[in-house]
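J.: okay, predicted coordinates and the sequence, questions at the end:
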Amino acid sequence: MNRNLAKLAVPIGVVGIVLLLVVPVPAGVLDFLLIISIMLALVTLLTTMFVKRPLDFSVFPSLLLVATLFRLGLNVASTRLVLSDGYAGQVIEAFGHVAIGGSIIIGFVIFLILVVIQFVVVTKGAERVAEVGARFTLDAMPGKQMAIDADLNAGLITDAQARARRAEVSAEADFYGAMDGASKFVKGDAIAGIVIIIINLIGGIAIGMLQRGLEIGEALNTYALLTIGDGLVTQIPALLMAVSTGIIVTRSNAEDDLGSSASTQLTQSRNALMIAGSAAIGMAFIPGMPLIPFVLVGGALFLVAQRVKANKAAELKKLEEAEVEVATGAQPITTEGLIEQMRVHALEILLSSDLVDIVSDASDDLLARVRALRRKIAMDLGVVVPPVRTRDSVELPSSTYVIRIAGVEAGRGIAPQGKVLALGDALDNLPGQATVDPVFGLSGKWVPSEMRHSAEMMGATVIDRVSVVVTHLSSIISANAARLLTREDVRVLTEGVKQVNPSAVDELVPSLLSLAEIQRVLQGLLAEQIAINDLPRIYESLSLRAKVSNDPEGLIEAARLALGPALVSNYLEGNDLRVIMIDPLLEQSMLEGLRPSDQGTQILMNQNSLEAVLGSLRESVDKLEANGQSAVLVCAPALRPAIRRLVSAQSDGLPVLSYQEVTSANVNIETVGVVRVTESISS
């Protein structure tokens, strides 16, 4: 019932406002409506002070239009009563008596001052800020959308989070665009107030003298009182709404409301308070200046400065005590505690002391982003990433982070405080520290956060510090997924398969393969960035192969063949697959030179032939990259493991597929290169 009333309140109110323009309103009802107008403006002003983000009060532009229309309707209703009855209720009369204070001239001066404050100062400034804010917000939209897409592609956010962020960016642009137009309502309201007071005064005097037979002085006193009261009772809410407009368009996203942010930031400098207090006390001794007010204000500033000093000293003491406790190991030493400290964690992020703030940043928490990354990798690769331990290290240089796997450093980077990473080519005009992106190798700069919009305007992709760390972590996890897959992980995954496909597990484990052997197969797949989320199909293929041989290489190839269409789909462009072939004679020679070893099958050939094969392959890959294309190398199934090991160190990221894997998918095959050598191959 309450929701239905809330839905109908605004439509009914707008219809009532339209009726105010046509239907006469009794003085008592007008008093009630004027009080509502004043309180609505006051509540709106206080709400703008307590919201943390402008979008939290997104209804403000529409509310501003309705409130302006409401005041104009009240102006029409009050004008009708003033001119027809010479009385417009107690509220208008009371405002007139208070403002005039026995002098019509004083009343007019006060009213004109209010109009000047609203029209020239508040309204004009708010209109300009809204216009600039709308233009900057619209200009920054492409860069923000690119940053969202980059986070989504890196796995830092989910699809739902990306949609929410895009909706927020769109809503922000719509809000500032609406505020740009809504500010014109405030300006028009101020002009209408001036026109209406002139009409009321001239029309009232004319009616008083011509229709009611009043002397000009008596008519002036009567209608001037009502006119000024009417003007004040409508201009005060208009001024409050204008101030609300200025506050909402000048507010930036913050963690606290306006009052908390202002008090915190105004008292952050003890020196500023001390200097201001000294200036106040010094001005007290200027001849003619009031001594007591200046001394009281100066003393209050000194007290606040001392309070700020005491608070900072207490915070510093707590920080030092915490550091001493950690350094000296003041906590009770227990066996469990020592075991925990000795334990080597699978994944760790070490942060320098000045980077600890990104762990507790409410707007972009590192721990929350890492949790989202673990879910993303689990969905993409089918492996559950172990919890990531995050801790600080006083041994690291400033602004540095280190990513460890099993206690060994796997990656290192920087994320300077108060800066963002801008990636692009035209960054010479931006101040900052030049750097290279640790994941993609792109050149960029760490620029001050306040220069983010300027960097986006120059076409750069801007990434915050947390995104840099999490993207780096994602790259390292993907490259080392095989190392992170433990025996316990395999057991948990196997139990999960057994719940949905018990026959696949019962036939395989433990009668044909042990968990250790299955782990080795899954690690082999992950080493080539092959997702293992289709475990039932993998287990079924392993069951068939294990009945013939338990050779790890053969088991991996059997699992790959079962996933053939999925493997090929990763390298398709439309329905086309570009492939690099091996010359049939060369391939036959390689097959003849194939030999088993402890590390798997290897191809025996002399050094000159090996260099010729790799050189021919590198030439084909370079030609494709020059044209912005990519391809896969295909070969006989028996050769695939050996060739993959042969070329992995030479051609970074070049996939190697077998003929059977390629033909298992219904795709169009386009040969874009052939590996040939003229040297003879000897075993």
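T.: Cool, the structure landed.
J.: hey, let's count contacts and neighbours off CA atoms from now on
T.: Fine.
J.: which of the three states applies to the most far-flung residue of the chain relative to its centre?
T.: Most distant from the centre of the chain: residue 213, at 70.2 Å, with distances by CA atoms, centre = their mean. Secondary structure, DSSP: H, G, I helix; E, B strand; the rest coil: residue 213 is coil.
J.: residue 205 versus that one, what's the distance?
T.: The span separating residue 213 from residue 205 equals 10 Å under the rule CA to CA, to the nearest Å.
J.: any idea which element residue 429 lies in?
T.: Using DSSP states H and E, residue 429 maps to neither a helix nor a strand.
J.: repeat that for the one 5 residues further on.
T.: Secondary structure assignment for residue 434, by DSSP H and E: strand 433-436.
J.: run the chain-centre distance for the next helix or strand after that strand.
T.: Per DSSP H and E, strand 433-436 leads on to strand 443-448 as the next helix or strand towards the C-terminus. Remark: strand 443-448 is offset 18 Å from the chain centroid, using CA atoms, centre = their mean, to the nearest Å.
J.: below is structure B, check it against A:
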Amino acid sequence: MSDIAIGPIRVDLSQARNLGAPIFIMLVLAMMVLPLPPFILDLLFTFNIGLGLLVLLASMYTTKPLDFLAFPTILLLTTLLRLSLNVASTRVVLLHGHTGPDAAGKVIEAFGHFLVGGNFAVGIIVFVILMVINFIVITKGAGRIAEVSARFTLDAMPGKQMAIDADLNAGLIKEDEAKRRRTEITQEAEFYGSMDGASKFVRGDAIAGILILFINIIGGLIVGIVQHDMSAGDAANNYVLLAIGDGLVAQIPALVISVAAGLVVSRVGDGKDIGSQVAQQLLAKPQVLMISGGVIGALGLIPNMPHLVFLIFAAGLVALGWWQGEKTRRQASQEAASVQTQAQASQPSEQIEASWDDIQPVDMVGLEVGYRLIPLVDRGQDGDLLKRIKGIRKKFAQEIGFLPPAVHIRDNLELRPSAYRVLLKGVEIGVGEVFTDQLMAINPGSVSQTLSGTATKDPAFGLPAIWIDKGSRDQAQMSGYTVVDASTVVATHISHLLHTHAAELLGRSETQALLEHFTKSVPKLVEDLTPKLVPLATVQRVLQNLLDEGVHLRDLRTIIETLCEQATRTTAVDELTAAVRIALARSIVQSLAGHQGELNVLVLDPNLERIIQQTVSNSHEGMGLEPGLADTMVSDMNTNAQRQEALGQAPVLLVPDKIRLPLARMFKRAVPRLRVLAHAEIPESRSIKVSSVIGARA
């Protein structure tokens, strides 16, 4: 409910919350001007202490800094509240301090008498120690962490944005998730920047606390001696203790808030609160506990030591270490038993007569994993790889134009425990190894420092990478690495392989399903094409040829209309493919040059072009170039293609229509990233710019 009815009056709770902050600020500012009675001071000091404890506990139960985005603002408000209380209590102390130690309320009296024993020398020393701890140790450290984190977070933003774009393009995440991650990155940078400035509030509050203490002491002595004719001893007994109580009651909450700030900015989030994180990482190693217990026990045997205390702690540490060791051994034995059970289950218990049911069809696309990767594909163990693969298939269908076959997943005990392989029609097309308890830090080419870990390569694109511990994620991201988990590595590899082998994935059944789906919107067009003009196999071959050269099938209407027009003239697959490519010219060029009006291309030297045309005309089996000339062309093409990619441009070779297909087949293996276009495939709306001439020295 957003409102409450009280008789005829209805209170809107949302509006009340919106007015809460302005009212709080106005009340805090009013405290600096208006005199407050001692009872109200007691209430406000108690509220200040409770607020400090509330902020401290909230910071301890956060799992990551962004869970407490309001902390910089809270830091400012609590600092302003403490300073206002100092001003209000100073007014009361100086006006009524001569009446006794309870002139400013019971809270200040308690802090001035009971906490320091009524000794103002002890009170001053305790106050100074608290100031040193707060100002030099906690506040300075937290401010330094916030400053460094802000700088590295800003430096790591481009790498994080690239990682988000890569996951979005691979179909691992949706647009909403990408927006959420981008917002989180922005909030993280703003949070650490705000904390860097907010730490100055606490530092200024500590300095102000010291100054206010000595002002209260000096001012109180002057007021007591001069205005109230008190002796120096009586004035010191009243005003100094009141000033110390006032300082302590304000600075203890300030120390609590400073500790909360340190906890928030020093958090390395792993999805757990501070208590769980410390208990798991500090007490998880049996060897550490046992050795610590032995050292404590040895110290307890030294003469004149409190033997009982040391030996009790030593026994406790040894017992805890033994318990942790037993727990670790039980987990290891359970894992080994599980592996053995799976191995036994995979072996037939008895010989059964062979039948036709033993013949299993080969999976179109398969994924086999080692036993340590089973949690990635097991829903019962929160494995998210299955969900990622579904996203990959959906993204593939949206980008390429047909639904790929399902990926069948099974475990394979013959693989290494952390290895996996991707199969296409039973043949291995990709293999890799990932570690579920580590993260892969991929070097995009602009990292600022090296990391400690196991060197490897990204299985999808071959980029240099390092396997790192999960606790090093933030350091790797700040250094410019793209950090991904094991599921993302496998999913990205599968996505890359599906796009690479798209032509092989389009079988007869996929082609039939694609045409049937298109028939729902334009039934007459498909009916005119097949089987009247061309058989389904010819349509499949044309579509496979397009996919083989990176042309998507989303514009299926244009493809089918072109086939209907050209089928009356020829049924040759290569000629039909060439005609379809010309019809899709705008789409092909846009995928290479984007929305820029100019297309940068490579061209052949006229003499080399003439030689190739003569070779194609005289050969009935493609293009038979002299080996030395072919090697030179491939070498020059590789060099120029790399230069185009370094400039952020797709490497495109523009050639006459007659020799486009032979050259495309020639460079498919040698220079796979090269796209070969014919002159007829350049739309009239596009202009071309020759970047380099191949074979100019031939």
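T.: Done, it's in. Source: prediction; values computed, not measured.
J.: follow-up on the earlier one: which ones are touching the residue farthest from the centre of structure 1?
T.: Applying CA atoms under 8 Å, 6 or more residues apart in numbering, one finds that residue 213 of structure 1 lies in contact with no residue.
J.: please apply the same query to residue 364 of structure 1.
T.: Going by CA under 8 Å, 6+ apart, the list of residues near residue 364 of structure 1 reads 358, 466.
J.: equivalent analysis for residue 625 of structure 1, please.
T.: Residue 625 of structure 1 makes no contacts at all, as judged by CA under 8 Å, 6+ apart.
J.: likewise for residue 191 of structure 1?
T.: residue 119 are the contacts of residue 191 of structure 1 under CA under 8 Å, 6+ apart.
J.: aligned against structure 2, show me the partner of it.
T.: Residue correspondence, TM-score structural alignment: residue 191 of structure 1 in this structure matches residue 207 in structure 2.
J.: and its match, how close does it get to residue 214 of structure 2?
T.: 11 Å.
J.: for the stretch 251-400 of structure 1, which segments are assigned as helices?
T.: Counting by DSSP state H, counting those that start in this stretch, the stretch 251-400 of structure 1 has these helices, from start to end: 258-266, 270-284, 291-328, 335-342, 366-381.
J.: quick one: residue 257 of structure 2 and residue 76 touch, right?
T.: No - at 10.7 Å, residue 257 of structure 2 and residue 76 do not qualify as touching, with contact defined as CA atoms under 8 Å.
J.: what about those two, which has more around it?
T.: Relative neighbour count places residue 257 above the other of residue 257 of structure 2 and residue 76, with 27 against 15, counting by other CA atoms under 10 Å.
J.: residue 323 of structure 1: how many residues sit nearby?
T.: The burial count for residue 323 of structure 1: 12, using other CA under 10 Å.
J.: once you drop chain neighbours, what's closest to the residue opposite it in structure 2 once aligned?
T.: Under the alignment (TM-score structural alignment), residue 323 of structure 1 pairs with residue 339 of structure 2. Residue nearest to residue 339 of structure 2 in three dimensions, not counting chain neighbours: residue 371, with 7.3 Å by CA to CA, 6 or more residues apart in numbering.
J.: pull the longest helix from structure 1.
T.: helix 159-210 (DSSP state H).
J.: show me what the helix or strand following that one packs onto, helices and strands only.
T.: Sequence-wise, the next helix or strand beyond helix 159-210 of structure 1 is helix 216-250, with elements assigned using DSSP H and E. Contacting helix 216-250 of structure 1 under the criterion 3 or more CA pairs under 8 Å, 6 or more residues apart in numbering; DSSP states H and E are the following elements: helix 27-50, helix 60-85, helix 90-100, helix 104-116, helix 124-153, helix 159-210.
J.: again, only using 7 Å
T.: Contacting helix 216-250 of structure 1 under the criterion 3 or more CA pairs under 7 Å, 6 or more residues apart in numbering; DSSP states H and E are the following elements: helix 27-50, helix 90-100, helix 104-116, helix 124-153, helix 159-210.
J.: just want the angle from the last one to helix 216-250.
T.: In terms of direction (axes from the mean of the first three to the mean of the last three CA atoms, to 10 degrees), helix 159-210 of structure 1 departs from helix 216-250 by 170 degrees.
J.: average offset of helix 159-210 of structure 1 relative to structure 2?
T.: Helix 159-210 of structure 1, aligned to structure 2 and superposed, deviates on average by 2.5 Å (mean CA distance after the TM-score superposition for structure 1).
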